[in-house]
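[1] here is my input, please return the structure:
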Amino acid sequence: GASATLNGAAVLALTKDKDVGFVSQDHVLTAKFDPAQGAGTLTTPGLVGIGVPDAWTQYGAIGRGIGVAVIDSGIAPSLDLAGRIVASVDFTTGAPGEPLVAPADPGGHGTHVAGLIGGDGTASAGAYTGVAPGANLVDVRVIGAGGATTVSTLLRGMQWVLANKATYNIRVANMSLGAAATLSYRNDPLATAAEVLTFAGIAVVVSAGNSGPGETTVTTPGYDPFVITVGALDDNGTPALDDDSLASWSSRGPTALDGIAKPDLVAPGRKMVSLRSPGSTLDQMYPDRQVAGTDLLAPAYFRMSGTSMAAPVVAGTIALMLERNPSLRPAQLKHRLMGTATPLAFGSPNTTGNGLLNVSAAVGSADSASFVPTNPVSDGFATEMYALLVGQAIAWRDPSYNGGVDSNGVLWSDITWDTIAWNEITWENLSWDAFNWAGITWEEVTWEEITWETTSQNVNILGGARGWVLVN
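    I've put the predicted structure just below:
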């Protein structure tokens, strides 16, 4: 036999050649993840224990067509993600927001996160498959190779996600990152941006942080009441639940300045095997963390620990839920995740939240109720958005101010926002340039979600507040 690229006339000539038995089109073939087969090959203990294979086989959901934005350090090409990295943009360069010619991950963190969300296990014969192997990945690079960024860079990346929501059907945003909470969430720019995405219909999943075991250590934007905040469980290397424990470094609530119970739930996050970014900063620093797939000479995987690894497990679960029911809003998704979580014998609302993620129960939940936080929206969101939506600045009358308009001494908790239906507002045309962030000091964001099984706890390997933070 032979193959060739031919025009119509040449094909016709071949059909008349007595030495040619038949002519057949050279079809393009694509690998398709089989839920039933995949359920039998997945070996990651934590994912097996929380019911990922059960969700695949019972409901056939693998996240088909759901866009998940990975707001991180980039996503390196991989066989496990072939054809499903639908967009890549970079906000860490001199021309922020430029589309990348080819996906890349100089840091090595974002690729690992992406694999936990949607890797299909091609390079490991299914052993290291992610939660939603049919989901599309949207690569939003906001963190450099050294593991640090600024709040303003993150805001630009989040704005891009909002503006491109419809183009890539972005329904989930994973943020495995955090900064120390120095303000109330009501005044925090990252919390405000996370709320904007949430009210626009994008479920925002955030890692709790790796500053445990102390209390009040949940980072921003994970301390916002509207996002889905995830702590890390140590599965002890087995799918059984009776030997599980809360990872010692997983951040605890309540939130430092607002007293909100966090995290919302926990998911496996210790010694998780996912995709490797060859030649990245982490890959070069810790070659002993490389894990081989089917090709023993070119390891395709990497081992990491942290709430950064727990968050994408939840993000992938949401992709499965949305494939089954695309009409679910972020509040409904959060309600289902928390309502179906497996209660744990250890922990509390400020350490393990509602319990351990139960993937099969969450995907199978028929509960349509919404989770409604009792906390108000952030002041930054309320003050700036009101003028954009209503056309005039917030004004109220205080009898003690001679009947005039006064904004002094009035608490936001006293204001009722019932007349504004946030979920019915279209946010696609929103520009962060319309926000007034005067007086905000842009703090450096440390990639404190990166953790390793090292003998030295809380060691910043790159120095200062800008680098990788390692914990046991």
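[2] could you use CA atoms for every contact and neighbour count after this?
    Will do.
[3] ends of stretch 277-284, what's the gap?
    10 Å (C-alpha to C-alpha, to the nearest Å).
[4] before we go on, could you also do this sequence so I can check it against the first one:
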Amino acid sequence: MRNGDQRRGVRASALWGSGKRGGDSRSNALWGSGKRRTALLATLALVVLVPLGASASPSKADGPTAFVTPSLLSSAQSNATGAFNVIVQGKGGNQAAKAIADVLGADKKAYKAFRSIDGVAVQLSGAQLLALASDRHITAITPDARVRLSAASASVDSKEKWPYVTGVDKYNGAPAATIAIIDSGIDATRPEFAGRILANVNLSTLPGNSPGDGRGHGTFVAGIAAGKLAGKDGAAPTAKLVSIDVMDDQGMARTSDVIAAADWILANKAQYGIKVANFSLHSSVANSFMYDPLDKAVEKLWFNGVVVVAASGNYGYADRPSGVPYAPGNDPFVITVGASDTGKSVSTNDDTSAPWSAWGYTLDGFAKPDVSAPGRYMVGPVPVTATLYSERPDHIVDTGYMELSGTSFAAPIVSGIAALILGSNPTLTPDQVKGALLLGAKPLPRAADMSEGAGEVNAGKSIQLKNPPAANKALNKFLVSDPVSGSLVFDAASWASAAKTDASWASASWSDASWSSASWASASWASASWASASWASASWDSSASASASWSDLSLASASWADNAEGETADVDGGAIDPLELDAVLNGTLDP
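    As a prediction, this is how the structure comes out:
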């Protein structure tokens, strides 16, 4: 339950911490209060020092100098001739490709270089991997790991609750920015998307990937984000879509293929007007955002004007935090979305966290998710030829429609609202869109502290904010220009040094974050009763990676996406009561 006094004038947020509005006394934007310094230093020591210690032996002058995922390093050391599919990252200026060329020769077909990061996907022997780990131009070597999918389309005559709970029903015809769906593809033959799919790109390198959407997950996600069909509209039914297929028919992808999707968006965002990118997926390897190549790729999108929305994952617990250790949802810049359960009524008063929705701290100590959206008992379109459709016949509610659950299906609601925000105010930056979503969100009193981030999204309040603050202001001080490309990159080393020195970031300028000028009245802060996030009493130990069993969360051994998608069907679980629907449409009930 959300504990603490109900105090007007106090804002609690997974991103901003707690503190008085508009003043410099606000707790740190990303860490909560300064009281957490001891625990934070322990987290930094674990995340920053242990991996480096594991990948670099100070007793050996020729030991690795780059970060290497510990399990990967151990395997390479014990198997010099073994083959390892990895992503090698350089220090900028295409240094990764140059280092790989030195090892493999001039055959560029042997590796795949990226645009969004200074990185290369390549297969190396154990000996080659260890040699590159000692190259001073290389910063990190991580597995090219598998990525798994993390599952309502409705308009004003819909029987589903979520459009009314989130307020998108009032913006059915509003302008919206283009959304890229990075997933298993979109079935372009569906009437929900007629004439609005601008591009359909297949970047999957795995075998067993059917044309269109062989899994069905991407079509469902797209339907929630921007489907348009009488009675089955998505969050932003006027938005155009770009489909980027990175998944095979079993819902699997390589990390390198997802990074390639980020590359494609960077190269084509101007042509197609892409302003929002939805990632209803996550990596299978827990990592610090400072080293994970997928995190770096989505950050590149963010710094280049694309709002990135990511699902938190479906490996959560009903009674305690799970942590959020997987990219891209672990990245502090992007908008990470948890799933809420809309309860029995259209009112948000009985809403709470979905029991499997992941929440807690990342390996770097950031609280996630940022916001939540309905994600339980969702109804959406799925091709009848898709594997998801044949595997779950008990979840079919009508021909070509299924009821599914998951953070995968909460994220596209937020992507749709982000597209509506940009349709109304196209000059906003990704940081400001994130700020608008956080300011507009409504805390859920029945949910555990932090499990819903700032709260459940509210389209109306977020869209109405004309000059929302930049939510990532405290982190932006660590952005620097790449000396070769000139583009913005995150200086992880400087951030880590600052965080270890002063975990509360006392020098962060909250006045610069425009708190004092934020339009609190328009966000209805005066009438909202914000509960304290109880930072001082929150249990860091329960979410620290020292005590959490990250191996238990590995997607190599469990399909967390399918756990939520396979939840027992409840045909009426997301349906709105007919009397409540009449009241909403008549304007006598405001959720």
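[5] quick TM-score on the pair, please.
    For these two chains in superposition, a TM-score of 0.69 is obtained (TM-score structural alignment, normalised by the length of structure 1); 356 aligned residues with a C-alpha RMSD of 3.2 Å.
[6] in structure 1, what residue corresponds to Val433 of structure 2?
    When structure 1 is aligned by TM-score structural alignment, Val433 of structure 2 is paired with Leu333.
[7] that match - how many residues pack around it?
    Leu333 of structure 1 has 25 neighbouring residues, counting by other C-alpha atoms under 10 Å.
[8] check Asn563 of structure 2 too.
    A count of nearby residues for Asn563 of structure 2, using other C-alpha under 10 Å, gives 16.
[9] report the secondary structure state of it.
    Secondary structure, DSSP: H, G, I helix; E, B strand; the rest coil: Asn563 of structure 2 is helix.
[10] how about the contacts made by it?
    Asn314 (C-alpha atoms under 8 Å, 6 or more residues apart in numbering).
[11] now do it against Pro393 of structure 2, distance only.
    From Asn563 of structure 2 over to Pro393 of structure 2 (counting by C-alpha to C-alpha), the distance is 16 Å.
[12] mind telling me what element the residue most central in space within structure 1 is part of?
    The residue lying closest to the centre of structure 1 (C-alpha atoms, centre = their mean) is Asn174, at 1.3 Å. Under the criterion of DSSP states H and E, Asn174 of structure 1 resides in strand 170-175.
[13] okay, and that strand goes to which residues in structure 2?
    Using TM-score structural alignment, strand 170-175 of structure 1 corresponds to residues 274-279 of structure 2.
[14] same deal with stretch 302-317 of structure 1?
    Alignment of stretch 302-317 of structure 1 against structure 2: residues 402-417, by TM-score structural alignment.
[15] do stretch 260-270 of structure 1 as well
    Using TM-score structural alignment, stretch 260-270 of structure 1 pairs with 366-376 in structure 2.
[16] now stretch 151-161 of structure 1
    Under TM-score structural alignment, the match for stretch 151-161 of structure 1 is residues 255-265.
[17] the stretch 101-250 of structure 1: strands as residue ranges?
    Along the stretch 101-250 of structure 1, counting by DSSP state E, counting those that start in this stretch, strands occupy 136-141, 148-150, 170-175, 203-207, 228-234, 245-246.
[18] any chance of those in JSON lines, plus distance to Leu183 of structure 1?
    What follows is the strands of the stretch 101-250 of structure 1, written out as JSON lines (distance: least, C-alpha to C-alpha, whole Å):
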{"stretch": "strand 136-141", "distance to Leu183 of structure 1": "26"}
{"stretch": "strand 148-150", "distance to Leu183 of structure 1": "16"}
{"stretch": "strand 170-175", "distance to Leu183 of structure 1": "19"}
{"stretch": "strand 203-207", "distance to Leu183 of structure 1": "18"}
{"stretch": "strand 228-234", "distance to Leu183 of structure 1": "18"}
{"stretch": "strand 245-246", "distance to Leu183 of structure 1": "27"}
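[19] of all those strands, which one comes closest to Arg84 of structure 1?
    Nearest of the strands of the stretch 101-250 of structure 1 to Arg84 of structure 1, taken as C-alpha to C-alpha: strand 136-141 at 4.8 Å.
[20] and the closest one with strand 170-175, angle?
    Strand 136-141 of structure 1 runs at 40 degrees relative to strand 170-175, counting by axes from the mean of the first three to the mean of the last three C-alpha atoms, to 10 degrees.
[21] list of residues touching the match of strand 170-175 of structure 1?
    Taking C-alpha under 8 Å, 6+ apart as the rule, stretch 274-279 of structure 2 contacts 177-183, 242, 265, 268-269, 305-311, 328, 411-412, 415, 418-419, 422.
[22] for that stretch, the distance to its chain's centre please.
    11 Å (C-alpha atoms, centre = their mean, to the nearest Å).
[23] average gap between it and structure 1?
    In the superposition against structure 1, stretch 274-279 of structure 2 averages 0.2 Å from its aligned positions (mean C-alpha distance after the TM-score superposition for structure 1).
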